[in-house]
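Novice: could you look at this predicted model? Sequence included:
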Amino acid sequence: MVKIGYTMMTEQAGPRELVSHVVGAERAGFDFSVISDHSFPWLDSQGHAPYAWSVLGAAAQATSRIPLMTYVTCPTFRYHPAVIAQKAATMQLLSGGRFRLGLGSGENLNEHIVGAGWPAAHVRLEMLEEAVSIIRAMFEGGYVSHHGAHFDVENAKLWDLPSTPPPIGVAVSGDRSCEIAGRDADLLIAVAPEAELTKAFAAHGGAGKPCVGQLPVCYDPDRSAAVARAHDQFRWAVGGWEVNAELPGPAGFAGATEHVRPEDVAEAIPCGDDVSAFVEGVRPYVEAGFTEVALVQIGGDHQEPFFEWAEKKLLPALREL
């Protein structure tokens, strides 16, 4: 049975609201939760970008059951991998073992703020691979020194180390990232229901490990209102990640999506309150071999009605999958 998760979308709500949302998700019966880690929203209409790690700490204290996970953190530009290791170890302790560390090669949208430039994709993957090795070494305990192609670590040590380190997930979009994930990660992360990704992950050593996908949805009893909201805040999602990873700010995303129509968004994102449409949105992930799917309810001030509907109608239907 596929596990159904909830996304704390930092681009569409403030920090206190995000904590309230994950409490609502736990109450509604979602199996796990994830959180985006951004310094910018994709579009100005989303309007938020609080610090995800502070939200996670508060969420760990406000909830008692629901697992927490970054989806995803880039450990190569804004954050040094040694700092990520400390953050993740602390979160694992605060949450009582409910935390998973999702990592990815990042987006220019968020990482440009430190002024380090934006190298080619293959370089970013090299950096991610090296960062994962540093984080793994620090999770093992003791002092760590490292002098690699992209990072230096000098006598680093985690003084508060959980007995079970947080599992590490790696976001994938092609064979090279699947190779890194299959060899070095405990789970796969992807935003497209492509069987090629899960198969490549398995072929590189990930067989039997969890595969976590994500699907934006827009619940509203008024379908036209749902489509309009999805178009206003999430039309960027119909583009490919090869392009999205390169754009430097919300103005770039606004320009790139200028000609995306509401009907284009409605074809890609389940909108309204037809349970079967949402089930059919999740089905391709299940058929592609994903074991978990995190839903994104579009609209920061439209979460509570979604939780009520999900608890009564959506989650029971999805668990039939």
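Specialist: Great, that's in hand.
Novice: every contact and neighbour count from this point should use C-alpha atoms.
Specialist: Fine.
Novice: the strands in the stretch 201-321 of the chain, which residues?
Specialist: 211-219, 271-272, 292-297 (DSSP state E, counting those that start in this stretch).
Novice: quick one: closest of those strands to residue 203.
Specialist: Of all these, it is strand 211-219 that lies closest to residue 203, at 13.5 Å by CA to CA.
Novice: quick one: stretch 217-225 to chain centroid distance?
Specialist: Mean-position distance between stretch 217-225 and its chain equals 23 Å (CA atoms, centre = their mean, to the nearest Å).
Novice: can you give me the end-to-end distance of it?
Specialist: 13 Å (CA to CA, to the nearest Å).
Novice: and if you look at stretch 192-206?
Specialist: Start and end residues of stretch 192-206 are separated by 18 Å (CA to CA).
Novice: can you list contacts of it?
Specialist: 172-175, 178-179, 181-183, 185-188, 207-208, 211, 213-214, 284-285, 287-290 (CA atoms under 8 Å, 6 or more residues apart in numbering).
Novice: so where does residue 100 fall, helix or strand?
Specialist: strand 99-103 (DSSP states H and E).
Novice: try residue 161
Specialist: Assessed by DSSP H and E, residue 161 sits outside every helix and strand.
Novice: doesn't residue 33 lie inside a strand?
Specialist: Yes: the assignment for residue 33 (DSSP: H, G, I helix; E, B strand; the rest coil) places it in a strand.
Novice: tell me how far it lies from residue 159.
Specialist: According to CA to CA, residue 33 stands 27 Å off from residue 159.
Novice: one more structure, for comparison:
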Amino acid sequence: MTRFGYTLMTEQSGPKELVRYAVSAEQVGFDFEVSSDHFSPWLTSQGHAPNAWTMLGAVAHATERVDLYTYVTCPTMRYHPAVVAQQAATLQILADGRFTLGLGSGENLNEHVVGRGWPTIQRRQDMLKEAIAIIRELLSGELVDYKGEYFQVDSARIWDVPDVPVTIGVAVSGERSLEAFATASDHMIAVEPDGKLVDGWHGARQATGLAGGGRVIGQIPVCWDPDRDAAIKRAHEQFRWFGGGWDVNADLPTPAGFAGATQYVTEEDVAESIPCGPDLDAIVEAVSAYWEAGFTDIALVQIGDEGQDEFLANAAEPLLAKLREAAD
């Protein structure tokens, strides 16, 4: 059965608002909630970037049912993998077993702030693979000493280990990342409805004898609003960065860079790629590409802090009903 989630978009809302939205999203029936993990917003018009882990700790206590994901955390530069392991273990305890650690190779936008430069994609993926090995070892609760090519861990131990093990999802986008992470992860994360990618992930795992059943988690932006023109304007102001593709988005260092890179993206361009306005059927049609591609979990991004309460109060329940009926 396809599950539908709500995105806690840290780039567009403050921490108190995000916790409040998380509670409302659970109440209206979303199955899970994912949180971005950013140091900066993509565009200055979004205007926020609270710490995702602090916020998720509050969400874990404010909610009771929904699963929680980081979507995604980069455990190689801004955070050392040992710190991520400790954060994940603690959050899993606070969430009573509802947390999944979503990891990725990161974006320059967030990781350059610690002054370590920005490695090539191959190096970032190698660092991520090593980080995952460290995180898994630490989550066992055993004393860990590790010396690799990129990271060193000296006499480290996670003292508060959750009863429910933390599973790991990894963001993939092509054959190289599939080869690196299909067998290192429990779940697959992607932002495009690519059925070949899903098949490749399952195939790579089966080829090494790993058990099936892992989740395939996707995400899609929408901009619901009673006024379609207002929705298009808001989507253009805050989400036109999305059209650059991850090859570009991973390398730009600042919100100003994203503004410059998208200065020629028009409102019409955004409206063609993101369902905008009150038409719930148009949103269902856009989301359907994900379950048709084999995704098991699909998170919606309702664009903009403005209108978030109205979306949750008036559109979310009927939209979820339509999505579940169509995906059944």
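Specialist: Alright, I've got the coordinates. Remember, it's a predicted structure, so these values are computed and weren't measured experimentally.
Novice: can you pull the TM-score for these?
Specialist: Here the TM-score for the pair of chains, by TM-score structural alignment, normalised by the length of the first structure, is 0.98; 321 aligned residues with a CA RMSD of 1.0 Å.
Novice: can you tell me which residues contact residue 281 of the first structure?
Specialist: 215, 269-270.
Novice: should've said residue 287 of the first structure
Specialist: By CA under 8 Å, 6+ apart, the contact set of residue 287 of the first structure is residue 195.
Novice: which residue lines up with it in the second structure?
Specialist: In the second structure, residue 287 of the first structure lines up with residue 292, judged by TM-score structural alignment.
Novice: counterpart of residue 43 of the second structure over in the first structure?
Specialist: Under TM-score structural alignment, residue 43 of the second structure pairs with residue 43 in the first structure.
Novice: would you mind measuring from the closest residue to its match other than its chain neighbours to residue 37 of the first structure?
Specialist: Once flanking residues are discounted, residue 43 of the first structure sits nearest to residue 250: 4.7 Å by CA to CA, 6 or more residues apart in numbering. Noted for residue 250 of the first structure: a distance of 16 Å to residue 37 of the first structure, by CA to CA.
Novice: same question for residue 252 of the first structure.
Specialist: Per CA to CA, residue 252 of the first structure is found 19 Å from residue 37 of the first structure.
Novice: equivalent analysis for residue 94 of the first structure, please.
Specialist: Distance check for residue 94 of the first structure against residue 37 of the first structure: by CA to CA, it reads 19 Å.
Novice: the more surrounded of those two?
Specialist: residue 37 (22 against 18; other CA atoms under 10 Å).
Novice: am I right that the more buried one is in a helix?
Specialist: No: with three-state DSSP as the criterion, residue 37 of the first structure is assigned coil and is not in a helix.
Novice: doesn't residue 51 make contact with it?
Specialist: Yes: assessed by CA atoms under 8 Å, residue 37 of the first structure is found in contact with residue 51 at 7.2 Å.
Novice: what does residue 123 of the second structure correspond to in the first structure?
Specialist: So residue 123 of the second structure corresponds to residue 123, using TM-score structural alignment.
Novice: would you mark the buried spots in the helix or strand its match falls within?
Specialist: Using DSSP H and E, residue 123 of the first structure sits in helix 121-139. Of the residues in helix 121-139 of the first structure, 124-132, 134-139 count as buried by neighbour count, 16 or more other CA atoms under 10 Å.
Novice: what packs against that helix?
Specialist: helix 81-94, strand 144-147, helix 175-184 (3 or more CA pairs under 8 Å, 6 or more residues apart in numbering; DSSP states H and E).
Novice: now these in CSV, with distance to residue 62 of the first structure?
Specialist: Shown next, in CSV, are these (distance: least, CA to CA, whole Å):
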stretch, distance to residue 62 of the first structure
helix 81-94, 11
strand 144-147, 33
helix 175-184, 31
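Novice: for the residue most central in space within the second structure, what are its contacts?
Specialist: Residue closest to the mean C-alpha point of the second structure, counted by CA atoms, centre = their mean, is residue 71 at 2.0 Å. Neighbouring residues of residue 71 of the second structure by CA under 8 Å, 6+ apart: 34-37, 102-103.
Novice: just residue 98 of the second structure next, same as before
Specialist: Neighbours of residue 98 of the second structure in contact, by CA under 8 Å, 6+ apart: 65-68, 92.
Novice: let's go with 7 Å and repeat that
Specialist: 67-68, 92 (CA atoms under 7 Å, 6 or more residues apart in numbering).
Novice: and it, how far from residue 91 of the second structure?
Specialist: Counting by CA to CA, the gap from residue 98 of the second structure to residue 91 of the second structure is 9 Å.
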